[in-house]
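Engineer: Please work out how this folds:
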Amino acid sequence: MTISIDPTRLSGVKRSSTYLAMRSTQGGRTVYSLRVPLADLSVILPVPNPEEPDPDNRKVDRRHAKDFGDYLHRKIDWVAPALLARDNGGCKFDGIEGAPEGRLGYLEIPWSVGALSPLSTIDGQHRILGVDIEIKTLTEQINKINKDIERARSEDRLSQLRQQRDDLLQRLQRMDSEYVGLDIYLEPDNIRSRQMFVDVADNAKGISSALRSRFDGSKIANRTLDRVMDHALMKGRVDLEQDRMTTKNPNLMGAKHVADLTRAVAVGVAGRIGKKRETELDDAAVTEAVHKFLECITEAFTDLAAVADGKLAPLQLRQQSLLGSVGTLRVLAGTYHVFTQEMDLDDEEITEFFRRLNPHMNAPVTSASIWRTTQASADFEINASAPVMRTQNLQHLVDVVAGWYKNPPTGL
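Structural biologist: Below you'll find the predicted structure:
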């Protein structure tokens, strides 16, 4: 009896993956552009170790990486830019016949196994680690539930565990079915590859807090931004790009500062709005509360009324009044929160109290000012035009000012 064996059927372990890729040129280097399942990232790219940083890259923050994995879970409509990697020459590109200029083909990438990995990460370490943490966490949870299912006796418990497992399996399946972009730069030279990382870091323009406040709709303080800015005091006087109010900035504040005021009115000057609190707050109610606060301070302070009426420029306000300081406005917003939420004062009572502060808002602060002759002195320096901006100082100042409602200092 003759036995015929087809050796082409015997592949053994193949330590590589092949993807459809576009080949192009950038900066004189060959670049392969492809889409990769999330689950493949830790297979073809080295998973960064927070305890052992890559000498050619920055140290990764495990918590930040985990946040990306959590983001993938929370946001079904997640979005992320392409990762950037460097190929030392180990990848193989096989062009598809008929493709224009050989730009489309099959890219074979050896797996990232110890020193065998041809790829190193230029940009995207936290996303790679975050996906890896998410996959391992889901796998551990599924394995634990499988053991619990074996031990379960009641049908109710079995049903509950199976539902939990199905939910976890669905999340795990998303790692296989959803893709992220990957651009691979062919660069055999180690010295030049290090320069690539520096160039990417130098040319990246981080998103400012002002832009984040405009576009990050996951936070109520940002979602309500446009409606809050519609108030007469702010309309046309909010910088939508910059975070800092320099001496030459013609605006009253930046978008980030509007969000800070909103948080101060809603939860206090040092308060934070966590995930649970986000779900409890109503956008319309928060917007109305901030508008009421703005009405109070516009009626109480003559300089702010002049700004709202277009009679006083924010630049001039910053030169002559503490009210030109975002820190002072945050303190007033935090005080408004205490008055409404803890002391149950109405807007008329609050406005009347703020009106008593009006004569004391001249800047810079002098040694005779109530900001230096009272407990507030810990939060204002002589000749300052703004309070100390540390959160603990702003909170202390809120406590001091709110306490003046019942126990006013001399001259107030």
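
Engineer: drop to CA atoms for contacts and neighbour counts, all remaining ones
Structural biologist: Will do.

Engineer: Name the nearest residue to residue 346, ignoring sequence neighbours.
Structural biologist: Excluding the flanking residues, the one nearest residue 346 by C-alpha to C-alpha, 6 or more residues apart in numbering is residue 340, at 6.7 Å.

Engineer: Next secondary structure after the longest helix along the chain?
Structural biologist: As assigned by DSSP state H, the longest helix anywhere in the chain is helix 125-151. Next along the chain after helix 125-151, taking DSSP states H and E as the criterion, comes helix 155-177.

Engineer: and the residue most central in space within the chain, what element?
Structural biologist: Within the chain, one residue has its C-alpha closest to the average C-alpha position: by C-alpha atoms, centre = their mean, that is residue 212, at 7.2 Å. Assigned by DSSP H and E, residue 212 falls within helix 209-215.

Engineer: contacting residues around that helix?
Structural biologist: 221-223, 225, 239-243, 254-257, 259 (C-alpha atoms under 8 Å, 6 or more residues apart in numbering).

Engineer: Touching, residue 363 and residue 322? I think so.
Structural biologist: Yes. Taking contacts as C-alpha atoms under 8 Å, residue 363 lies within contact range of residue 322: 5.4 Å.

Engineer: what's the overlap in contacts for those two?
Structural biologist: By C-alpha under 8 Å, 6+ apart, the residues touching both residue 363 and residue 322 are residue 385.

Engineer: Now do the strands in the stretch 251-400 of the chain.
Structural biologist: 253-254 (DSSP state E, counting those that start in this stretch).

Engineer: Distance of the residue nearest to residue 231 when sequence neighbours are not counted relative to residue 273?
Structural biologist: Distances taken as C-alpha to C-alpha, 6+ apart place residue 291 nearest to residue 231, at 6.7 Å, with adjacent residues excluded. Separation of residue 291 from residue 273 (C-alpha to C-alpha, to the nearest Å): 19 Å.

Engineer: Of these two, give the one with the bigger neighbour count.
Structural biologist: residue 291 (20 against 17; other C-alpha atoms under 10 Å).

Engineer: how close does the more buried one sit to residue 179?
Structural biologist: 43 Å.

Engineer: got it, and residue 95?
Structural biologist: 22 Å.

Engineer: from memory residue 149 sits against residue 163, does it?
Structural biologist: No. Contact criterion C-alpha under 8 Å: residue 149 and residue 163 do not qualify, at 11.0 Å.

Engineer: ok, how many other residues are close to residue 353?
Structural biologist: So residue 353, with other C-alpha under 10 Å, has 17 neighbours.

Engineer: let's see this one next to it:
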Amino acid sequence: MDIQVQPSTFTPSAYQTDQQFFATKYQQGTRSVYGLASTPGELVGLVPRPDPAVPTEGNRRINASHAEAFARYFIENESWVIPGIILRAVNMFHFEPMQEIPSAAFGVMSYPKRRQGDIHILDGQHRILGFFMALDKLDADIEKARSYKATVRRTMPDDKRAELDAQKEIDRLERARDRFYNQRVAVEIQVTDDIDEAKQMFFDIAENALGITASTRARFDSRKIVNRALPMVLEHPLLLNRVDLDKDRVQKNSPFWIPASKVVEIIRTMRKGFEGRVSRKDNEAWKGEEAAIARETNEFFDLLVKTMPPVNALLHSQITAGQMRDTMLLGGQTFIRILAGVYYELRKDRKWSTKQVEEFFAALGPHASGRAHANSIWKRHAPDHLFNLNGVGPSGRRADSVELMNLITDWAITRAPFVYSAPEPAPVAEEDPDEGIDFAPSHSTKQLELELERENAEVAQESKDRLNAK
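Structural biologist: As a prediction, this is how the structure comes out:
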């Protein structure tokens, strides 16, 4: 087919104000969707480069090593394969249908280039970052390979084999880079103006694919009211930059104090108690109460800051979360949630005043600011199985956590005198009077060897005498 171009109407693509793609338009759920077949080169031009240091709104934090692994995979595998990429954008598209069927249409999708920043990643950010990394590496490696070939040609003009090997490496790298521009990836653009809907979409995609951590689920599953209250609780000064938003357990060297999943459990505890569950009926009944639920939870964190000196020190960056984890009960996420259960029992169930609760927590604070050593109230007045000796946290078994929460609540109700007394110091290890004494001094084995030789000789002589007697 001949295409006649009129010079007066022809505009080079770089000067056009709209970006155009062949696309299929269809409905998915309540949204319009545009399906494209994009080259990786086109894809990296569609969205900004993902930054592992800056989590994207509506997505989880990026693992840079995972993206690097994908970049290596793409470069090293000519038969590479990946699932489709899903993007999201506001309703800014124009569509000219060319062929239609009852449930879809094929045509030309276009949008203003100035709106490029309105296209975001919904699913596939590690693959997209991997494409960026792969292209960077290929460009750099090709430049090095060409420079090496020039060096070989200049310094070893007679070594045709070396020059041929250098060219083979250039050809290999260029074939890999060509895949950026002559092979394609399935790309969906979901049209939505609502960031909360986008978060829910991300959750649904991840949950139905394989499942995600409870912390990530809490951030994106907006169906549950405790999850909708989470962003407001995370604004509490104590929690700013101290909550792991992606993992469910805080690792030893982590800068975080508590994972988002445990913050959600504390939010739930403020309404339903330590063992309570928020039902579908609760979600409906509490609709619109997100701010009130967040306020109740923030009052608990305010109490910790006011009554527990190490928590106050954490707030003012005078101690790190890691230092607390290594030295005291207050550094552990399980213990903090148990305290939330105690707070609920006293405030909501026993109807204690704020002042009464503050008085008890202030008395308990010094005992929670160290380990469960032999002289601590945790080893002297609690069942032995709840704490390991010198441990910095209670048993992680759920039944044990419930038992400890009820025990601390009883201490508050009965006004246990040992809680209001100063903590006893940890016992000092007794000095071993025999330490340093060598009970097995070095000695020569020569005498032992002589005795063994003599015994062997005697046995041999006895055998010889018996033989002669016969």
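
Engineer: circling back: matching residues in the second structure for the longest helix of the first structure?
Structural biologist: With TM-score structural alignment applied, helix 125-151 of the first structure matches no range in the second structure.

Engineer: Report the distance from that helix to the chain centre.
Structural biologist: Relative to its parent chain, helix 125-151 of the first structure has a centroid offset of 25 Å by C-alpha atoms, centre = their mean, to the nearest Å.

Engineer: ok and that helix relative to helix 155-177, angle-wise?
Structural biologist: 150 degrees (axes from the mean of the first three to the mean of the last three C-alpha atoms, to 10 degrees).

Engineer: can you map out the helices along the stretch 1-150 of the first structure?
Structural biologist: Ranges of helices within the stretch 1-150 of the first structure are 41-44, 62-74, 125-151, based on DSSP state H, counting those that start in this stretch.

Engineer: Can I get the ones you listed in a markdown table including mean neighbour count and distance to residue 391 of the first structure?
Structural biologist: Shown next, in a markdown table, are the helices of the stretch 1-150 of the first structure (neighbours: other C-alpha atoms under 10 Å; distance: least, C-alpha to C-alpha, whole Å):
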| stretch | mean neighbour count | distance to residue 391 of the first structure |
| --- | --- | --- |
| helix 41-44 | 20 | 40 |
| helix 62-74 | 17 | 23 |
| helix 125-151 | 18 | 29 |
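
Engineer: Quick one: closest of the ones you listed to residue 373 of the first structure.
Structural biologist: Of all those, it is helix 62-74 that lies closest to residue 373 of the first structure, at 44.4 Å by C-alpha to C-alpha.

Engineer: packing partners for that closest one?
Structural biologist: Applying 3 or more C-alpha pairs under 8 Å, 6 or more residues apart in numbering; DSSP states H and E, we find helix 62-74 of the first structure packed against helix 125-151.

Engineer: Give the other helices and strands that the helix it packs on contacts.
Structural biologist: Partner elements for helix 125-151 of the first structure (3+ C-alpha pairs under 8 Å, 6+ apart): helix 41-44, helix 62-74, helix 155-177.

Engineer: residue in the first structure matching residue 271 of the second structure?
Structural biologist: Superposed on the first structure with TM-score structural alignment, residue 271 of the second structure falls opposite residue 266.

Engineer: Residue 268 of the first structure versus the closest residue to residue 263 of the first structure other than its chain neighbours, what's the distance?
Structural biologist: Once flanking residues are discounted, residue 263 of the first structure sits nearest to residue 221: 6.2 Å by C-alpha to C-alpha, 6+ apart. Computed as C-alpha to C-alpha, the residue 221 of the first structure to residue 268 of the first structure distance reads 13 Å.

Engineer: How about residue 195 of the first structure?
Structural biologist: Applying C-alpha to C-alpha to residue 195 of the first structure and residue 268 of the first structure gives a distance of 46 Å.

Engineer: Neighbour count for the two, which is higher?
Structural biologist: residue 268 (24 against 12).

Engineer: hang on, the more buried one packs against residue 341?
Structural biologist: No. The criterion here is C-alpha under 8 Å, and residue 268 of the first structure misses it with residue 341 at 9.5 Å.

Engineer: Give me the mean distance between the helix or strand hosting the residue nearest to residue 263 of the first structure and the second structure.
Structural biologist: Per DSSP H and E, residue 221 of the first structure falls inside helix 220-223. Here the mean offset of helix 220-223 of the first structure against the second structure after fitting is 1.4 Å, by mean C-alpha distance after the TM-score superposition for the first structure.

Engineer: okay, the helix or strand following that helix sits on what stretch of the second structure?
Structural biologist: Next helix or strand after helix 220-223 of the first structure toward the C-terminus (DSSP H and E): helix 225-228. Using TM-score structural alignment, helix 225-228 of the first structure corresponds to residues 230-233 of the second structure.

Engineer: and the matching stretch, how far from the chain's centre?
Structural biologist: 18 Å.

Engineer: hang on, the earlier thing: for the match of residue 271 of the second structure, grab the count of nearby residues.
Structural biologist: Neighbour count for residue 266 of the first structure, taken as other C-alpha under 10 Å: 26.

Engineer: Helix, strand, or coil at the nearest residue to residue 126 of the second structure once chain neighbours are set aside?
Structural biologist: Nearest residue to residue 126 of the second structure, sequence neighbours excluded (C-alpha to C-alpha, 6+ apart): residue 67, at 4.8 Å. Following DSSP: H, G, I helix; E, B strand; the rest coil, the label given to residue 67 of the second structure is helix.

Engineer: Provide the count of other residues in contact range of residue 67 of the second structure.
Structural biologist: 22.

Engineer: Surely it is in contact with residue 134?
Structural biologist: No. If you go by C-alpha under 8 Å, residue 67 of the second structure and residue 134 don't touch, sitting 9.4 Å apart.
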